[in-house]
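In: just a sequence and a predicted model for now, questions to come.
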Amino acid sequence: MTTTSNNLETQLTELQSIASEEINAADSLEQLESLRVGYLGKKGKVSKILGGMGKLDPSDRPKVGKLANEVKTALETALSQKKEQLQQTAIAARLASETLDVTMPAVVVPQGRRHPLNSTIDRILDIFVGLGYTVATGPEIETDYYNFEALNTPADHPARDMQDTFYLPGDRLLRTHTSSVQIRYMEQQQPPIRVVAPGRVYRRDTVDATHSAVFHQIELLAVDEGLTFTDLKGTIREFVRQIFGDVDIRFRPSYFPFTEPSAEVDVKWKGDWLEVLGCGTVDPNVLEAVGYDSERYTGFAAGFGVERFAMVLHQMDDIRRLYNSDLRFLNQFN
């Protein structure tokens, strides 16, 4: 079959018409790209038609070439416009799916608050850190050695009856105080030291309005050359001033197996004397247990229950309110 300019022109015109319809009918960018390659690619339909120009009379080639360029330009324009249209449609669909209806009621997530126990612990630790103390923590499951023996409380010591606890297999137990943290800390550090140890402790106590088998305690320890009971009193007075304000304070003689002499500390609160903590100078046996020279170093220690402080500061009537997770109660605290 002889190739003539009329044949090629007809093919180009028909191809433009068919391609334009297919481009307009395309409903995705992927389909549109497939049409572009199929018509305008190196092996596309336009290129195949132009392959027959070599058989044309030289005088006919410019006219067919001009028509071919017009067809390519028209198809490129159609492809570009359709591409923009499909992109805009996709963007509009995405915006519609992600639009927030600001007139709808919001899902309200209540603002959290610190638990009164946590806020009391943070407040107390801030005071002691300001006095130069380092915060230390330790395991709640302890050995008999760290909980009793190293604290001058051997197995037959009657003071153990005051701190009866929950025993576990393998000579382990739930710690009765955070004094065990002090022993562990002293084993790793040399004097001078200033350390405060917060944490949860356990005792076999009957639960009532003022007692719990699980409670929180904070203990402090200072060891250095030349520390005396006077240094202890000054530290306690400053702590009480910062936590309770300017209140009367008194020291009463007491007994603890790991301090000698020992004392209970009371503050005048709302007209009555209120016991708030126990303290004393560190017994030399405790210093010797961790390898300190008790002839060279002395120290003092103090400990108290966080729940007692929280109850006094917030005027609570029952310690169990701190553990019941009652939002009506907890929402009172900012």
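Out: Cool, the structure landed.
In: contacts and neighbour counts: CA atoms only from here.
Out: Fine.
In: which residue, other than its chain neighbours, is closest to F304?
Out: L277 (4.6 Å; C-alpha to C-alpha, 6 or more residues apart in numbering).
In: now the one you found: which helix or strand?
Out: strand 272-282 (DSSP states H and E).
In: hmm, the residue nearest to F304 is touching E264, no?
Out: Yes: using C-alpha atoms under 8 Å, L277 and E264 qualify as a contacting pair, with a distance of 5.9 Å.
In: could you pull out the strands for the stretch 201-334 of the chain?
Out: 214-224, 249-256, 259-269, 272-282, 298-305 (DSSP state E, counting those that start in this stretch).
In: separation between the nearest residue to Y185 once chain neighbours are set aside and Q188?
Out: Closest residue in space to Y185, ignoring its immediate chain neighbours: A136 at 7.6 Å, by C-alpha to C-alpha, 6+ apart. Taking C-alpha to C-alpha, to the nearest Å as the measure, A136 falls 12 Å from Q188.
In: ok, and here's another one to check against it:
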Amino acid sequence: MQQQVAAAKEAALTAIENASNVTQLEQLKPDVLGKKSPLRQLMRLLKDLSAEERPAAGALINEAVAEVEQRFESRLTLLRDQELERRLALEKVDVTLPPPHRCAGSLHPLTLTLNEIVRIFVSMGYEVATGPDIETEYHNFDALNILPDHPARDMHDTFFLAPGVILRTHTSPVQIRYMKSHRPPIAIIAPGRVYRVDDVDATHSPVFHQVEGLLVDKHVSFAHLKGTLTEFLHAMFGRDLATRFRPSYFPFTEPSAEVDVQCFICRGKSSECRICKGTGWIEVLGSGMVHPNVLENVGLNPREVSGFAFGLGVERFAMLRYGIPNIRCFYENDIRFLSQFRARV
């Protein structure tokens, strides 16, 4: 066994020394240190030895493997240093060359989209309100009529930081905090990051951006909601596009509606449109009249005031606006992608 170990070790060390560059050495690694290398294969012979011989033989093999590993790493470091020295010797710097051109910065497409959304609503008289990303379950769920035993809780996969403390799943908690500290009339939008346990794919991310809106005053009706959102969508996508409201369900609004805008690519004339999937419509918003329970939770009398709320995803609007097929593009910091958006800082 001792002679076999010595022979296998010597062969491995010789092969390592004969490698003349990093590529050759890295290709050699499986042959000298891999599971099927001669040294590793000797481990299989231990079962044929007596119980007294086995520990010493095993230690001998391990020492040989350790020596080969050390020689491999030192040789790899040496070859890398030699290659770097050769490359540096060949490279020359022309000190007379002018410095590289400084490219002008540009805003991120999400920032551009969010700024446009905010601009439109501010022009309609809304104020911008913000709130913490780390929220209590009360503000994120309970105050919004999503009680602990409510089935709507299953719609949210939530990041829990501590008992009763979470990363907010929507920006609706901002509305609760604002209504508790302000009296009607209230007209706000709440932009910000939100967090949900979600697998990353072409249209989903565990971190994304929302803008939610709220208007509370006397005699607010669904007609006001329709007028506001229709005006917003026309300003965002063009006044020649139709909009429609479909009945839906949200625990914090009643009645509730999904809002669609006519496909601005095919105008409903193509069954193969990749944007609307041939339906002619694109879902862009969720909305509804503020639920009476939500108003009561913030100390308002639903018999005296009413309101509407809505929410939209900034990433979705940016993808529609710029024809971006994959949400991952927003977070990869690829300058080739980002440089296409030329609005300057």
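Out: Everything's here; your move. Because the structure is a prediction, the values reported are computed rather than measured.
In: the residue nearest to F304 of the first structure -> the second structure?
Out: Matched across to the second structure, L277 of the first structure falls on L285, judged by TM-score structural alignment.
In: its match - how many residues pack around it?
Out: Here the number of neighbours of L285 of the second structure (other C-alpha atoms under 10 Å) works out to 20.
In: looking at the second structure, which helix is longest?
Out: helix 54-90 (DSSP state H).
In: for it, name the packing helices and strands.
Out: helix 2-18, helix 22-33, helix 38-41 (3 or more C-alpha pairs under 8 Å, 6 or more residues apart in numbering; DSSP states H and E).
In: among those helices, which is the most enclosed?
Out: helix 38-41 (a mean of 20; mean count of other C-alpha atoms under 10 Å).
In: now it: which residue numbers in the first structure?
Out: Going by TM-score structural alignment, helix 38-41 of the second structure sits over no part of the first structure.
In: could you check how far that helix is from the centre of its chain?
Out: Chain-centre distance of helix 38-41 of the second structure: 46 Å, with C-alpha atoms, centre = their mean, to the nearest Å.
In: any idea which residue sits dead centre in the second structure?
Out: S205 (4.0 Å; C-alpha atoms, centre = their mean).
In: for the equivalent of it over in the first structure, what are its contacts?
Out: Residue pairing (TM-score structural alignment): S205 of the second structure is matched to S212 of the first structure. Taking C-alpha atoms under 8 Å, 6 or more residues apart in numbering, we find S212 of the first structure in contact with 203, 205-206, 319-320.
In: identify the residue of the first structure aligned to L215 of the second structure.
Out: Match for L215 of the second structure (TM-score structural alignment): A222.
In: touching, that match and P192? I think so.
Out: Yes: between A222 of the first structure and P192 there is a contact under C-alpha under 8 Å: 7.5 Å.
In: give me the more crowded residue out of these two.
Out: Between A222 of the first structure and P192, A222 has the larger neighbour count (other C-alpha under 10 Å), namely 22 against 13.
In: on that earlier part again, how near is the residue nearest to F304 of the first structure to I218 of the first structure?
Out: For L277 of the first structure relative to I218 of the first structure (C-alpha to C-alpha), the value is 10 Å.
In: same thing with G303 of the first structure?
Out: 6 Å.
In: tell me where the stretch 1-150 of the first structure has helices.
Out: 5-25, 29-40, 45-50, 61-98, 116-130, 144-147 (DSSP state H, counting those that start in this stretch).
In: need the contact partners of the third one.
Out: To tie it back to what came earlier, the one meant is helix 45-50 of the first structure. With C-alpha under 8 Å, 6+ apart, helix 45-50 of the first structure has contacts from 8, 11-12, 15, 38-41, 68, 72.
In: list the buried ones in that helix?
Out: Buried residues in helix 45-50 of the first structure, counted by 16 or more other C-alpha atoms under 10 Å: 45-47, 49-50.
In: which residue range of the second structure does it align onto?
Out: So helix 45-50 of the first structure sits over no part of the second structure, by TM-score structural alignment.
In: again, but for the last one
Out: Across the second structure, the stretch matching helix 144-147 of the first structure (TM-score structural alignment) is residues 137-140.
In: mean shift of that stretch relative to the first structure?
Out: In the superposition with the first structure, the aligned residues lie an average of 0.2 Å away from stretch 137-140 of the second structure, counting by mean C-alpha distance after the TM-score superposition for the first structure.
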